[in-house]
Every structure is written in C-alpha cells, then in structure tokens.
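> Kindly return the folded structure for what I paste below:
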Amino acid sequence: MTALAVLSDLHANLSALRAVQADLARRNVEQVLVLGDLVGYLARPNQVARAVARSGWPCVAGNYDLAVLAGGEQGVDDFLRRGIGPEPRAVFAWTERRVRDDTRDFLSKLPHEIELQTPAGRLVATHGSPDAVRQYVYPDHPEAELAAWLERAGAAILCLGHTHLPFVRRVGGGLVVNPGSVGKAKDGDPRASYALIELGAEPRAEIVRLEWDLDAEARLLAEAGLEAGVDRLYQGR
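As a prediction, this is how the structure comes out:
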C-alpha cells in the first residue's frame, strides 16, 4: 500500500528534521509532503529550508514563511498571531535578519495550496485552512466546516498544519489530518510529530512521535540570545 508522510511546522529545527528523515528512511517511505513554516522559533532557518529544497518534497508556504518574506511590522500584522508579545517578536526579528537570499528565494516560490491525486482520491494540502493561511483548525473544529472544505475541494483527504496540535479525524467519507509539528511541539510532548497516511481505497493515518537532539537545538537558541524559548522547547509548549 502506498504511504505518504506529511510534515509541518519544521521551524528551523534541523535536529528534529534529521530524526524524521532517518525514520522515513527506516520505513522506506519515499513520498513526503510538507505543510510549511520552515523558519521561525529555532536557530537554523537556512539549513532547514535548504534541506527541504534539496529533498524535492512538495511544500506549501506557511504563515511564518510569508511573514519573513513580507518583513517588519507588515509581516507581523499580516501573518503572525494577532497580539504577539515581545518574546515572539524578538524571535521573528532575529529570524528575519538571519534568513539568507537563497532561503528567501525558495520560500517565495512556495504555493499556498497543493493538490495530489492519490489511490485514495484527491488530497488537498494547505498550511492553516483552505480559507486562510493563519486560521487555526484545532482537533475539535466543527465537523460541518471540515466537511464543507472536503466537499468544496472534491477531496478525500485534507491536510492542515499551523496549530502544532496533531489529530486525525474521519469526516463523512473523508479524512482530515493535522500532522502536528516536526520542530516545535505545543501539546506538552516535546518530541517531533508527523503523519503517516496509507493511501488505500479507505485511507488511514497515524501520528508518529520521535525523539530528537533537544539539547543541541536549545544550546543554539541560547547562543543566539533567544534563551526565553529554551524552557518552552523542553516543555513542548
């Protein structure tokens, strides 16, 4: 049966990305889809963007990717969480200064949505929701709207990221999957999270959690002057 790995919210965490890559190689999974937010939060945005670019994996633009491209107050106002505090602003400013031209060029070419034809039917992937890149779709999102998105796209599978909270929901005859975050968990479990979808006539999905070198990324955060993010990294928050 064909397997597809869905990754999201890598957020400049090269250690976590490497752990996922190793797990995919162990499982012999070759089809991979990325739901954006390659940069932000952690300290290796250029390395993560380069790794995704070299992989050739289809990837959509995340709200943080778009914020960095827009830059400054416009980036914050248009693409980041409304009312963000001084610490997230400091991380954004640091990221904006460090992102190289080749990373910006790669991010600027990412689409807002990807459609794939699979053995299970059409799969639609975006970062936030089909309506807005920074809309949060949580595990208890109203089923009626999930069903409407599936129907509007004529999709059997809808893949969404952005919240960093993984879930798999059967909605009518379709499947809605949020793989959680590879790079920056927010559900209290600091391990990397991704989704593995079996693309049969009745598609199924599971959430995979993996350990990664947390100490290495925490050390890089501290060296970058972003110590405020270290405790939350260890807490998975």
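
> switch to C-alpha atoms for all contacts and neighbour counts from now on
Noted.

> As a check, name the ranges of all helices in the chain.
With DSSP state H as the criterion, the chain has helices at 14-27, 45-55, 63-70, 72-79, 86-98, 101-108, 143-153, 214-223, 230-235.

> To compare against the first, here's the next sequence to fold:
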Amino acid sequence: MKYAIISDIHGNLEALDSVLAEIDKRGADTIVCLGDIVGYGPNPNECVETVKSRAEITLAGNHDYAPLGKLDLSYFNPWARRAIEWTAEHLTEDSISFLQNLPLRAELDGFTIVHSTPLEPDQWNYITTIGEAVSNFAEFDSQICFIGHSHVPTVIAVDEKQDFRVLKDNPLEIRDQLRYIINVGSVGQPRDFNPRAAFGLYDNEEKRFELVRVPYNIGETQSKILSSGLPAFLAERLELGQ
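This next block holds a predicted model:
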C-alpha cells in the first residue's frame, strides 16, 4: 500500500491543495496527517475540513491543541502565540469538535506515527539530531516512526549494533536491518530553506520512502495572511522557507 504522509499544514490552504493534487497524481492509497492542521496560516477551518474529508487518520499537533486552551501559550514565541489567539477567534464549532478529539499517536501497518516524538508526545519535544533520536527509538516497536513538528525533513536510522546515522538518500530504500525515524517536513511552512511544500510517500510493499516537494501559490497565501491581521513575519517567512 502507498501511504501519503502529510504534516504541519498550518492553515495554508494553497499549499494543502497543491500537495493533495500531487498525492492524487501519484496514486496514493491512503493519506495520513501527523497534525498541526492550524496555526500560523489564514485558512484554519478550510484546512480542517479538507483534512477531515481526505485523511484516513489524523493526529493532534501542539498548534491544534493550543487554540482549544489545552496548552500554556507561554510555551510559544510571540508570532506563534498571536497566530494561536487569532486561530482561536476564528475556529468554527465543527473545527473545534474535530481538533479536540485527535489522538497523539497511532500504530498503522508496520509503522508508528506521532506529531512530535514517540517519547512523551505530549511534551512537544523535537527530533532533529542523532542525540535527540537515541532515546526515542526505544519508544516504538515498529521499523519506522514518521514524525513532523520541526518542519525540517530528516531521516535518522539505527542498526542492530546501535550505530546511528543520518541518511540523505531520496528516494530511500527501507532496509530490513535498519530502523528509522523519518520527518516528512511541512506542507504549509517549510523551514529547511526550501519554500516548496513537503510531504512523504511510503510504499510498504516496495519498501521505499520518498520526500516529495511541491510548488504552490505562495503569494496568494501571503496576501491572505497580511489582509487577515496576522503578523507580517508569517507571510514573509514562507518565501524564504524558514
């Protein structure tokens, strides 16, 4: 089965629509969303409705919980905090109902999914380095754990001898003797200095993962952010991929 794995949409409808068009073009069987549907971007309700209708399973991210009053906003930087407050003011009852019931983690067909980290997913920590990954491999039994949260695509693998490595291959052959933590990047706010939307494609029969990048109408999203009253920095960062 071919899984499309999306994460960190952040209210960016133009990016989400472009990613879904590419997913359809590539013939994915199932869409999985790792959370952070809302926050930062100008179309939270439209993105919630789209994910609700298209994704087989959706997890909660910290930006999904925060507008519902489930997280202390002092944890967030000023731009994120203002965006959360704006999002809370604009979410519909249907969106709130959907977001508040999302799980933090799930086990699928031979792989694990979580927004942040398999170790204490409700603490919203990051995995961006081998050092941060080491303790997390003990927290899932499957061969692969797919994550989001950092907005930076990353693949960290470990073998039976506990030799850890960062892998850059794309597409990536999933080898039986390795276990993986794979960050699929961000649909709506990439931070790896590549402004194109990102998502992952995982084929569990061919044992193959591909990070896919998709261009979208950044200018349209920027215009919406500026006209909505959200911080201008949230528009500016999109074209920089940071």
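
> closest to G121 of the first structure out of the helices of the first structure?
G121 of the first structure lies closest, by C-alpha to C-alpha, to one member of the helices of the first structure: helix 143-153, at 11.2 Å.

> Can you add mean neighbour count and give the helices of the first structure back as a markdown table?
Shown next, in a markdown table, are the helices of the first structure (neighbours: other C-alpha atoms under 10 Å):
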| stretch | mean neighbour count |
| --- | --- |
| helix 14-27 | 17 |
| helix 45-55 | 17 |
| helix 63-70 | 24 |
| helix 72-79 | 16 |
| helix 86-98 | 17 |
| helix 101-108 | 16 |
| helix 143-153 | 15 |
| helix 214-223 | 16 |
| helix 230-235 | 17 |
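
> List the contacts of the spatially closest residue to S129 of the first structure that is not a sequence neighbour.
Using C-alpha to C-alpha, 6 or more residues apart in numbering and skipping residues adjacent in sequence, the residue nearest S129 of the first structure is Q135, 5.8 Å away. By C-alpha atoms under 8 Å, 6 or more residues apart in numbering, the contact set of Q135 of the first structure is 128-129, 162.

> rerun that using 10 Å as the cut-off
63, 81, 127-129, 160-163 (C-alpha atoms under 10 Å, 6 or more residues apart in numbering).

> quick one: the aligned partner of it in the second structure and I147 of the second structure, what's the gap?
Counting by TM-score structural alignment, Q135 of the first structure corresponds to N125 in the second structure. From N125 of the second structure across to I147 of the second structure, the span is 11 Å (C-alpha to C-alpha, to the nearest Å).

> okay, and the common contacts of the two?
In contact with both N125 of the second structure and I147: 115-118, using C-alpha under 10 Å, 6+ apart.

> Which residue in the second structure aligns with Y234 of the first structure?
By TM-score structural alignment, Y234 of the first structure lines up with E239.

> Its match against R196, yeah?
Yes - at 8.6 Å, E239 of the second structure counts as touching R196 under the criterion of C-alpha atoms under 10 Å.

> Common neighbours of the two, please.
189-190, 218.

> I57 of the second structure: which of the residues you listed is nearest?
Of these, the one sitting nearest to I57 of the second structure (C-alpha to C-alpha) turns out to be Q189, at 21.2 Å.

> Now check the first structure for the residue matching the closest one.
Under TM-score structural alignment, Q189 of the second structure pairs with K184 in the first structure.

> Tally up the residues packed near its match, please.
28 (other C-alpha atoms under 10 Å).

> Correct me if wrong: it contacts L14.
No - with contact defined as C-alpha under 10 Å, K184 of the first structure does not count as touching L14 (11.2 Å).

> Need the overlap of contacts for those two.
Shared contacts of K184 of the first structure and L14, defined by C-alpha under 10 Å, 6+ apart, comprise L42.

> ok, the residue lying farthest from the centre of the first structure to G174 of the first structure distance?
Computed with C-alpha atoms, centre = their mean, the residue of the first structure farthest from its C-alpha average is A201, at 26.0 Å. A201 of the first structure is 11 Å from G174 of the first structure, where distance means C-alpha to C-alpha.

> what's the answer for F167 of the first structure, then?
The value you get for F167 of the first structure to G174 of the first structure, if C-alpha to C-alpha is used, is 14 Å.

> between the two, which one's more packed in?
Higher neighbour count among F167 of the first structure and G174: G174, with 22 against 19, using other C-alpha under 10 Å.

> Can you find the partner of the more buried one in the second structure?
That one, G174 of the first structure, aligns with R179 by TM-score structural alignment.

> That match contacts A157, correct?
Yes - between R179 of the second structure and A157 there is a contact at 5.5 Å, judged by C-alpha under 10 Å.

> shared neighbours of the two, which are they?
137, 143-144, 164.

> quick check, nearest of these to I6 of the second structure?
I144 (15.5 Å).

> what's the closest one in contact with, if anything?
110-113, 137, 157, 174, 178-182.

> Then A53 of the first structure?
A53 of the first structure makes contact with 47, 59, 103, 106-107, according to C-alpha under 10 Å, 6+ apart.

> Kindly report the same for T87 of the second structure.
11, 38-45, 63-64, 66-68, 81, 230.

> Fine, thanks again, bye for now.
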